[in-house]
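>>> predicted model and sequence below, questions to follow.
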Amino acid sequence: MFKKGVWLHPARDITDADSLNRTIDKLRQGGFDFIVYQVRSSEGYMACECGGFKKNPLFRDFDPLEETVKALKKLGVEIHVWFTDFLDRLYLTEHPDSALIGFGGAEPVAKNGPWICPSRNDVIEYQLAQRKVVLENYEIDGIHFDYIRYPYHSVSDPEKGRVGCICRNCRGIFSTKYGVDPLDITLHHELWGEWVNWCVNNITSFVEKVVSLTRRVKPHAQVSAAVKPYYPYSIFQNGQDWVDWCRRGLLDFVAPMSYTNHTSFLGKLTELHRRYIEESLPLYEGIGAFSSASSLTPSMLKQQIETVKSHGADGVVIFHFNKLSEEHLDVINSS
């Protein structure tokens, strides 16, 4: 069965009971099988009641996750909750030492917020605690990774593209193990490969911890990830070896963010993704109906869905819900 999902921002679409009802109507019109619900934004706010973690003030006394879960159960639509993993402005404000520092010396800032360092135990424990509360208190169908990587320092780095973080913590750990300060490692250094592997291991280790937590607390819940589409470049640009996660059974489905207006190129990407992961798990291509890299008319969206289907995808995840018109929804439903 070809499955259809959509990335959804509750701060835009589910702020009260009325907006939830409108969202449910749109989901029904689109014929979606699942949604990917942003439960923690890059600002650090939670879109649920989550213990000591800060809820987005937009929701006031409304618990959007609880009400969405109830409504989707009736509709027969799955809900996978999505964390912006290493973007968290609130945490960084309270813990400034957690900032991810690029080789150019500046703290990289994504369009959606600032990065925090994946090597820090406090960062990892904080994020695991958030997931544990959600897993224990809500009948969700899965946990979804986003920004599960390092940023690509193509502009700030004088060497143009060294992956990783050179905060005090990262430099100390790596220097102790290898006897070399990461600041001295260029693309031509003999330890460049070890540095890249160290960064990859930081990201993969976090994935492993979340998978272990999820399987322990809610065994039926799936684990999935939105990943960079250009593999294996994602390894040395972002420290993200998502094909390894797939082949090792860490993920239950994967969604490469293949956002483009170039439909035949999308088909070639889909073929590559299918070849990389073989039949190890479902491949749901991420299609950018409205993204920083693409903008699709309804007819273009229809063509892209048909293209990924014919090139081996098991489904699609559309980015993003808020911008979809009725015409887009009808196209998705009929695909």
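Ah, there it is. Residues are numbered from 1 along each chain as shown.

>>> alpha carbons only for contacts and neighbour counts from here, please
Will do.

>>> quick check: the gap between the one residue sitting closest to the centre of the chain and residue 36.
Note on the chain: the residue nearest the mean C-alpha position is residue 146, at 1.4 Å, using C-alpha atoms, centre = their mean. Here the criterion is C-alpha to C-alpha, to the nearest Å. By it, residue 146 lies 11 Å from residue 36.

>>> structure B:
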Amino acid sequence: MRKKFSVSICVILSFLMMTSQVWAAPDSSNYPNEPERFSSNRVDKVDKVPEPGQEMRGTYIVSWRQMTSREKIDQFIQEAADANFNTVFVQVRQRGDALYHSSFVSRSELLEGQPDDFDPLAYAIQKGHERGLEVHAWLNAMIAWGSSTEMPKDPNHIFYKEEWLLKDSTGKVAYPDPKTDPKNSVVEGPYFLEPGNLEVQDYLYNVYMEVVEKYDVDGIHFDFIRYPARMGPNTAGVGYGEEAVSRFRQETGLEPKQYSKSWDQWRADQITSIVSRIYKGTKERKADVEVSASVLAAWDLGLGRVFQDWRKWMETGILDFVMPMSYSPSNATVWKDTTDALQVAPPGKVVVGLGAWYFKNNPEGLAQQINILRNEKVRGFVLFAQDTESMAPTVNDYMQQLKQLVMTKQVKVPALPNSQFNVEEKYSMRDPLTVRVGEIDQTTRSFSHRFFVRNGKTSLLVKNEGLGKLTITVTPTLYPGHTFTLDVKGTRDTEVDISRYVNPSDYTSLANHTFLLTVAAEGPPGGKAEIFVEDYYLQ
């Protein structure tokens, strides 16, 4: 299915109105889901794939639901081991706090009432290893706090270091509160730290190194290793902390400007620098500890929307494996997320996150998605999440049913493929960037894809081999769409400038720039076509 194609080097800028369940494993949210990225009957139902001899079978263990007592930890360890899982990702940093014994991070308020000697991470490692499970410490990297009404009780909590908090371009701390401040609802989710602040970078390095040095973890897992997504069409940009802006000016001689290539790249580089430094520090201390990250499944959109350049992380070897978050009830979406990831990362370094809550009373549906992943031969899967919010009637009953469907035998976690350790600063200025967004053939007759038209030029490229006719529909996310039809009879390539559908006088509203592309073949089957989006900055 996957075809090799050349990818030039650049950066995409975009925004997203999406659930944090889609963007990061741990958090529930009231934000609406986005349209599906892909639809096809190709993978509506797949035949059962034989169980591989090795496979990562993981679950996410959420802090406030399961890490707050020894009894709860005992329960989830037993449930996972009895169902032939082999890995648990335990959340030990939620909102700038610690569910472990730290010398400088505030003890989580979730542990109030527990004995002072209770160390959730140490206990989970002990019990998990006794049952043969790998235990990975899952830490929310850039989250500082999650509530606008209840402040941290510990006066030393990082939330009170206001110079460390993410600011928007108006100078305000970026936090969504549509009821009290609708004009300043700039981001999704909680308070973020400022990635461009060097003190923040040092702090996060020390957070991860303390866990690596003190605990016998099998891995450390980045979550929220990114900037936040903007939540509205007219909201201010983020990343404008005083030190961040000062550093950008000193390093580039430029002013931070919305949608500018240099400012976008600089912010992406701050996230990459954090990942690179922590990866190198981890390997220097314990070479066998695996470093992973949950990321937006479409790497190009993640790069543009939240400056999360995980393709570059894989290219430069600063991540052992990546976990695209393919949280969707659609089998076709999971398939496309997975195959998109496999265009830029080898199968042995891809572990796909699946949204178990979409199949709360339906383990058969989740088993279908696991078979899709096995068909693509990725390293494994991780379920969000192993708890009653995602599994019913009980977690144990659900996981036992899943065991009978797709995990009838115990297997080991596969070793990582050999790769060269390389943390040199290498930049992914993809200019222009050509992304293969879909294919029309005998079985796939339609698909959809989101894309962003920047302050530059965006082209739709159709590489046709004998296909009669395609209907291309371009729809702005928040505004009425434009529809046009391409006649691509015979064997020829077609290029259409989509930039014309953006108001060139209005580059302040992201809603004018984010589109949903749908492609549908007309007429009887015959021929095929590949569709690409090419995008680059003019300035």
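The structure has been received and is ready for your questions. Since this is a predicted model, take the numbers as computed values, not measurements.

>>> hmm, back to that, got any residues that touch both of residue 146 and residue 36 of structure 1?
Residues touching both residue 146 of structure 1 and residue 36 by C-alpha atoms under 8 Å, 6 or more residues apart in numbering: residue 82.

>>> and residue 126 of structure 1? What does it align with in structure 2?
Aligned counterpart of residue 126 of structure 1 in structure 2: residue 203 (TM-score structural alignment).

>>> quickly find the element holding that match.
Per DSSP states H and E, residue 203 of structure 2 falls inside helix 198-214.

>>> what of residue 105 of structure 1?
Secondary-structure assignment from DSSP H and E places residue 105 of structure 1 in no helical or strand segment.

>>> before we move on, back to that, could you check how far the match of residue 126 of structure 1 is from residue 104 of structure 2?
If you measure residue 203 of structure 2 against residue 104 of structure 2 using C-alpha to C-alpha, the figure is 10 Å.

>>> mind listing the strands for the stretch 101-250 of structure 1?
Read by DSSP state E, counting those that start in this stretch, the stretch 101-250 of structure 1 holds these strands, from start to end of the chain: 109-110, 113-114, 142-146, 222-227.

>>> what's the longest helix in structure 1?
Among the elements of type helix in structure 1, defined by DSSP state H, the one spanning the most residues is helix 192-217.

>>> other SSEs contacting that helix?
For helix 192-217 of structure 1, the contact count by 3 or more C-alpha pairs under 8 Å, 6 or more residues apart in numbering; DSSP states H and E identifies helix 121-137, helix 233-238 as packing neighbours.

>>> go again with 7 Å.
Contacts defined by 3 or more C-alpha pairs under 7 Å, 6 or more residues apart in numbering; DSSP states H and E place helix 192-217 of structure 1 against helix 121-137.

>>> quick check: angle from the helix it packs on to helix 192-217?
Using axes from the mean of the first three to the mean of the last three C-alpha atoms, to 10 degrees, the inter-axis angle of helix 121-137 of structure 1 relative to helix 192-217 is 30 degrees.

>>> mean deviation of helix 121-137 of structure 1 from structure 2?
For helix 121-137 of structure 1, the mean deviation from structure 2 after alignment is 1.5 Å (mean C-alpha distance after the TM-score superposition for structure 1).

>>> list the buried residues of that helix.
Neighbour-count burial for helix 121-137 of structure 1 flags 123, 124, 127, 128, 130, 131, 132, 133, 134, 135 (criterion: 16 or more other C-alpha atoms under 10 Å).

>>> out of those, which two sit at the greatest distance?
For the buried residues of helix 121-137 of structure 1, the maximum inter-member distance is 18.6 Å, found between 123 and 135 (C-alpha to C-alpha).

>>> quick one, helices of structure 1?
For structure 1, the helices identified by DSSP H occupy 10-13, 17-30, 64-75, 89-94, 121-137, 168-178, 192-217, 233-238, 242-247, 263-277, 298-310, 326-334, in order along the chain.

>>> now residue 202 of structure 1: closest residue in space, sequence neighbours ignored.
Nearest residue to residue 202 of structure 1 in three dimensions, chain neighbours excluded: residue 119, at 5.9 Å (C-alpha to C-alpha, 6 or more residues apart in numbering).

>>> try residue 268 of structure 2
By the measure of C-alpha to C-alpha, 6+ apart, the closest residue to residue 268 of structure 2 outside its immediate chain neighbours is residue 307, 4.4 Å from it.

>>> what does that neighbour correspond to in structure 1?
The equivalent of residue 307 of structure 2 in structure 1 is residue 239 (alignment by TM-score structural alignment).

>>> same question, residue 244 of structure 2
Going residue by residue (TM-score structural alignment), residue 244 of structure 2 aligns to residue 170.

>>> cool, residue 59 of structure 2 as well?
Residue-level alignment of residue 59 of structure 2 against structure 1, with TM-score structural alignment as criterion, gives residue 6.

>>> which residues touch its match?
Listed by C-alpha atoms under 7 Å, 6 or more residues apart in numbering, the contact set of residue 6 of structure 1 reads 34, 35, 36, 317, 318, 319, 320, 321.

>>> swap in residue 296 of structure 1?
With contacts defined as C-alpha under 7 Å, 6+ apart, residue 296 of structure 1 is in contact with 261, 289, 290.

>>> relative to residue 143 of structure 1, how far out is it?
Distance, residue 296 of structure 1 to residue 143 of structure 1, by C-alpha to C-alpha: 28 Å.

>>> what do you get for residue 150 of structure 1?
For residue 150 of structure 1, the distance to residue 143 of structure 1 (C-alpha to C-alpha) stands at 20 Å.

>>> compare those two (neighbour count), which wins?
Neighbours were counted for residue 150 of structure 1 and for residue 143 using other C-alpha atoms under 10 Å; residue 150 has more, 28 against 25.
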